[in-house]
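okay, structure incoming, though there's no sequence with it:
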């Protein structure tokens, strides 16, 4: 079969071209992202941008740098929710925060923060544990649009009402409505929850580590990477964590089959919570 007679092969070549444009022209490296998921997102982007084909989109992006922000926003997966997987937040509350309380200053890296729901959830957790005022959270994402939304902290009121149950299941000690102001169909999070947060654009694929963290959360990001890229990113996390630091990944993710797994030991498999072995 050749590209002239096989549409699937032609599309594969167009995806390769598009990915190469992003890498060589702008430094965004999607070469080791899961191909099936990436191809679906590129197809959606073609439709959103009003192009006829992936090749047309690649040509536009190559010659029109002003479009790169919209492209990266379209390729990223800024999907999250407040207190997603309550058992994870309960494990953080009961296992991790007591350990972090022994430090005079705490650094947390929230990698792939999307539109900020998990950042605010984490800040609430730290506030209720009495640790927020001595914590610095670095919330990073590849999408400037997602970061702007996270800073703004405005969400559909329905999202917060739905999250109230998860908050309580995660060990919440107040009511979730204490942390936001609702009006009509929108709710704005209390901005004190991000007073100790630095939002920054960071590419897990190409950028280096930038802090020494006591806890790293990177949930439901690794599932979009190939095994090789997952291992590379996990290596970065191991480098960034302090001795005995904690790593929490998504409940659909798993370190067990990665070469980097030997650097961690499991604290709670259900919550996908790990602790770094001794290093250096």
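Perfect, thanks for sending it. Not measured: the values here are computed from a predicted model.

contacts, neighbours, all on C-alpha from now
Will do.

could you check how far the closest residue to residue 27 other than its chain neighbours is from residue 26?
Taking C-alpha to C-alpha, 6 or more residues apart in numbering, and ignoring the residues beside it in sequence, residue 27 has residue 206 as its nearest neighbour in space, at 7.8 Å. When distances are taken as C-alpha to C-alpha, to the nearest Å, residue 206 and residue 26 turn out to be 11 Å apart.

then residue 212?
Plainly put, residue 212 is 28 Å away from residue 26 if you go by C-alpha to C-alpha.

neighbour count winner among those two?
In terms of neighbours (other C-alpha atoms under 10 Å), residue 212 is the more surrounded of residue 212 and residue 26; the figures are 19 against 13.

I figured that one hits residue 240, correct?
Yes: shown here, residue 212 and residue 240 form a contact pair, counting by C-alpha atoms under 8 Å, at 5.0 Å.

so residue 236 sits right up against residue 209, yeah?
Yes: counting by C-alpha under 8 Å, residue 209 is a contact partner of residue 236 at 6.4 Å.

second one coming, line it up with the first:
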């Protein structure tokens, strides 16, 4: 038992050194991510790359730059689906869109867009609500491979049934099949959905405000951050939103204990949609 505890302490030291090395060498900062989550992901990566220890994995990363993009696939969140949590999108449609209609132009930021499912969900929703033409979407992630997948907009056909059901439950005004072409076991979403989209590498940890947004949707990302990093991201969102702009978080995320909770009011409490307080 004592030996096992000692091994875990050594692993924790190795992981902290590895995260410092990643930051120093590649400028990706995972040092304030929740330890349990990052440790689980790094164990999977270590096994995949067939390194006996985290120290060996660190050495490999420092001397082989080609490894870093592959490691990002383990360290960043890549699990999503279109119209995930349909009631969230229904609340956007019914409660947020009427406010957005009052603006002549709109900016929407999908922070941590992964492979693009949430981006396309919002693009379709805005098209159905007649807001697409006046909206510029920003889709950001730290993972370049994820951004490339998002820009391609191609998904396995066996996922489409779930996407379609979610779209219908979100209050969709058309058939999801109107937006994609199916062939060879894949669904390719219409290029027109990307015409008002800027895909960009952006880190919630190290990068700054880059525009005044009317809606920021950052769902199921903050749960992987520790409290300090959550507050840092929420400050970034506050500073990136226009007066009375909207912030959407994931179903397991909250502002309740944040240092920036007073910057927002509950807008649709049960769907974790918040509105920035007027200054």
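Cool, the structure landed. This is a predicted model, so every value here is computed, not measured.

just give the TM-score of the two.
The TM-score (TM-score structural alignment, normalised by the length of the second structure) is 0.97; 279 aligned residues with a C-alpha RMSD of 1.5 Å.

which residues touch the residue nearest to residue 27 of the first structure?
Under the criterion of C-alpha atoms under 8 Å, 6 or more residues apart in numbering, the contact partners of residue 206 of the first structure comprise 27, 28, 29.

which one (most neighbours) among those residues?
If you count neighbours using other C-alpha under 10 Å, the busiest of the contacts of residue 206 of the first structure is residue 28, which has 19 neighbours.

contacting residues around the closest residue to it other than its chain neighbours?
Spatially, and ignoring its direct neighbours in sequence, residue 28 of the first structure is nearest to residue 22 (5.3 Å; C-alpha to C-alpha, 6+ apart). The neighbourhood of residue 22 of the first structure, defined by C-alpha under 8 Å, 6+ apart, consists of 28, 29, 30, 62.

how about residue 180 of the second structure?
Contact criterion C-alpha under 8 Å, 6+ apart gives 187, 188, 189, 190 as the residues in contact with residue 180 of the second structure.

let's see that with 10 Å instead.
Listed by C-alpha atoms under 10 Å, 6 or more residues apart in numbering, the contact set of residue 180 of the second structure reads 153, 154, 155, 160, 186, 187, 188, 189, 190, 191, 193.

following the helix or strand in which residue 17 of the first structure is found, which helix or strand comes up?
Here residue 17 of the first structure sits within helix 7-26, counting by DSSP states H and E. Scanning forward in sequence from helix 7-26 of the first structure by DSSP H and E, the next helix or strand is helix 35-48.

got the buried residues for that following helix?
By 16 or more other C-alpha atoms under 10 Å, the buried positions in helix 35-48 of the first structure come out as 35, 38, 39, 42, 43, 45, 46.

from the contact counts, what lies against it?
Contact partners of helix 35-48 of the first structure among helices and strands, from 3 or more C-alpha pairs under 10 Å, 6 or more residues apart in numbering; DSSP states H and E: helix 7-26, helix 54-63, helix 68-75.

superpose on the second structure and give me the mean offset of the first one.
Right, the one you point to is helix 7-26 of the first structure. Here helix 7-26 of the first structure, set against the second structure after superposition, deviates by a mean of 0.8 Å using mean C-alpha distance after the TM-score superposition for the first structure.

which stretch of the second structure lines up against that helix?
Across the second structure, the stretch matching helix 7-26 of the first structure (TM-score structural alignment) is residues 7-26.
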